[in-house]
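>>> Structure, please.
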Amino acid sequence: MDEQAPRDARFARRRRANAPGGRQHRHEVKVTAEEEGELVRLALAQRVTVPRLLVESALSAGSGETPTERRNAMVELFAMHRLLAAISNNVNQLARVANSDGVVPVETAVTLAKVREVAMRIDGVIDELSPR
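Reported below is the predicted structural model:
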């Protein structure tokens, strides 16, 4: 199973959802070329538009996490959950062979290394979600 699973389409909205009655207020922000480049880079990394990035960042200043960052972390956790399910299937098959033959298959070390790798990824995502 591929570790870099495609992001779930349910979580992939770039623009903010429509607001009842629309958005009546508009703010114009002027930035330098360097600032524009950094804003575009950050927006692409979070898979959102620059306006959405600016609004979420400003409104979540107290919480330390934007809704987009939280959504991305959830998508990553779902992907790791699927990966762990596939790995656990492999571990069960290796255990079945070891129990029936009394010989530990060669693939066991690689599979267990993958388990450790996924566990470290989970720890990383949890650390990102933890309050700073």
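
>>> Please count neighbours and contacts with C-alpha atoms only from this point.
Will do.

>>> how near is the closest residue to residue 132 other than its chain neighbours to residue 98?
Spatial nearest neighbour of residue 132, excluding adjacent residues (CA to CA, 6 or more residues apart in numbering): residue 64 at 7.4 Å. Residue 64 sits 48 Å away from residue 98, going by CA to CA, to the nearest Å.

>>> one more to line up against the first:
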Amino acid sequence: MTSEEFQKVSARAIALGLSVPRTLVEAATGVPPLTRRERDILYGELNGLKLLLGNLTNNVNQISRALNSDVQVPATQIRSVLQRAEIAARRVEDLAEEFRVR
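Okay, the predicted model is just below:
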């Protein structure tokens, strides 16, 4: 890499708030460059989804256990779990679309 190329990469890294090696890796792999703030937002959103999916799994297990023991489960509870699953799926789809490599 010439010194001019290094200066350009360094300037890009500084603008994105990334290290020079990370900037080079992202350029080589075609990963869209994200600023540190965008990465933090993405990380927070993915963590939120992980928690939501964990709660959904727990709720589905509780409903399953109740149904297998012939306990009546209110339809509103089942609908609520399904609605939260839809919300989580939509959030995943939205994130995937937002950060899709084009």
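
>>> Apart from its chain neighbours, what residue comes closest to residue 23 of the second structure?
Excluding the flanking residues, the one nearest residue 23 of the second structure by CA to CA, 6+ apart is residue 13, at 5.8 Å.

>>> what kind of secondary structure is that neighbour in?
Following DSSP: H, G, I helix; E, B strand; the rest coil, we place residue 13 of the second structure in the helix state.

>>> What range does stretch 122-129 of the first structure cover in the second structure?
Mapped onto the second structure using TM-score structural alignment, stretch 122-129 of the first structure spans residues 92-99.

>>> Point out the other helices and strands that the top helix by length along the first structure packs with.
Criterion DSSP state H: the longest helix present in the first structure is helix 67-101. Helices and strands touching helix 67-101 of the first structure, by 3 or more CA pairs under 8 Å, 6 or more residues apart in numbering; DSSP states H and E, are helix 33-46, helix 107-129.

>>> mean shift between that helix and the second structure?
Once fitted to the second structure, helix 67-101 of the first structure is off its aligned match by 1.0 Å on average (mean CA distance after the TM-score superposition for the first structure).

>>> what's the matching range in the second structure for that helix?
Against the second structure, helix 67-101 of the first structure falls on residues 36-70 (TM-score structural alignment).

>>> for the matching stretch, which positions count as buried?
For stretch 36-70 of the second structure, the neighbour count (16 or more other CA atoms under 10 Å) marks 49, 52-53, 56, 59-60, 63 as buried.

>>> ok, these vs residue 83 of the second structure, which is closest?
Taking CA to CA as the measure, residue 83 of the second structure lies nearest residue 56 of those, at 10.1 Å.
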